[in-house]
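**Q** coords please:
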Amino acid sequence: MEDCLFCKIIKGEIPCDKVYEDDKVLSFKDINPEAPVHVLTVPKKHISSTNDLKAEDEELVGYIYTVMVKIAKQLGISEKGYRIISNCGEDAGQTVSHIHFHLLGGGKLD
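**A** You can find the predicted model right below:
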């Protein structure tokens, strides 16, 4: 998608503080962190929101969670705990129309 912020980040058109990347996903630090550790993981395949997931995306979503567990361990937040969040729609706080998952941790979360 041409005007998608996350697609531009994936293509390297907009810089990010990369934490992890492979052929399926990109993980990077959130520019407006809401916790000491706040990493976004986005699939390289453009999917606008959770509502747009198809049966063929089941494996990809499971893969994203396994990547996020690895990142939590790598960043040292897996022992104390962390949160994984995906917002769906404007009223839920989704500000970019590309499905993404927030990894939050590094301290007590409210």
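**Q** C-alpha from now on. contacts and neighbour counts both.
**A** OK.
**Q** And the top strand by length along the chain, what does it pack against?
**A** Ranked by number of residues, the top strand in the chain under DSSP state E is strand 37-43. Contacts defined by 3 or more CA pairs under 8 Å, 6 or more residues apart in numbering; DSSP states H and E place strand 37-43 against strand 25-29, helix 58-74, strand 101-105.
**Q** how distant is stretch 12-29 from the center of its chain?
**A** Averaging C-alpha positions (CA atoms, centre = their mean, to the nearest Å) puts stretch 12-29 10 Å from its chain's average.
**Q** Buried by neighbour count: which residues of that stretch qualify?
**A** 20-21, 25-29 (16 or more other CA atoms under 10 Å).
**Q** quick one more, to check against the first:
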Amino acid sequence: MSDAETLFERIIAGEIPSEKVYEDATTYAFRDIAPQARVHVLVVPKKRYRNVAELAAADPQVLADIALAAKKVAELEGIDGSGYRVVFNTDGDAGQTVFHVHAHVLGGEQLGHFGR
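**A** Down below sits the predicted model:
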């Protein structure tokens, strides 16, 4: 992993503006700037890990914290009753473009199926 700060580190630090939805001791959640659903919020750990596999190996508690933060986001956004999707993209073929692990919380409408 490069020593250069990621976009998400700069957002967490307040150097780049974001629309915060939720924050706790280990996670920060904010609206995606290119939403793929009516509700599209990113949940990132405050400590940087490249992807979900690296995070799971290094700190499973923070992975659990992300899952709990996703649930809290769904509650705050009013989609916990109708259903929501939590997605981690891992590396290029999956569409990961910022290499700081992040969960996408999507919902607020009927979502399509995965794949082609």
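**Q** Find me the equivalent region of the longest strand of the first structure in the second structure.
**A** Aligned by TM-score structural alignment, strand 37-43 of the first structure corresponds to residues 39-45 of the second structure.
**Q** To what extent does the matching stretch diverge from the first structure after superposition?
**A** Its aligned residues in the first structure lie a mean 0.2 Å from stretch 39-45 of the second structure after superposition (mean CA distance after the TM-score superposition for the first structure).
**Q** and the helices and strands packed on strand 37-43 of the first structure, which is most packed in?
**A** strand 101-105 (a mean of 23; mean count of other CA atoms under 10 Å).
**Q** whereabouts in the second structure does that strand align?
**A** Using TM-score structural alignment, strand 101-105 of the first structure pairs with 103-107 in the second structure.
**Q** who touches Pro43 of the first structure in this structure?
**A** Under the criterion of CA atoms under 8 Å, 6 or more residues apart in numbering, the contact list for Pro43 of the first structure reads 24-26, 60, 64, 99-100.
**Q** quick revisit: quick one: which of the buried residues of stretch 12-29 of the first structure is nearest Met68 of the first structure?
**A** Of all the buried residues of stretch 12-29 of the first structure, Met68 of the first structure sits closest to Ser27, with 8.5 Å by CA to CA.
**Q** what's the nearest residue to that closest one if we skip its chain neighbours?
**A** Nearest residue to Ser27 of the first structure, sequence neighbours excluded (CA to CA, 6 or more residues apart in numbering): Thr41, at 4.2 Å.
**Q** gap between the one you found and Leu53 of the first structure?
**A** Distance, Thr41 of the first structure to Leu53 of the first structure, using CA to CA, to the nearest Å: 16 Å.
**Q** So between these two, which is more surrounded?
**A** In this view Thr41 of the first structure and Leu53 are compared by other CA atoms under 10 Å, and Thr41 has more residues nearby, 28 against 14.
**Q** one step back: comparing the match of strand 101-105 of the first structure with the first structure, how large is the average distance?
**A** Compared with the first structure after fitting, stretch 103-107 of the second structure has a mean deviation of 0.2 Å; criterion: mean CA distance after the TM-score superposition for the first structure.
**Q** All set now, cheers.
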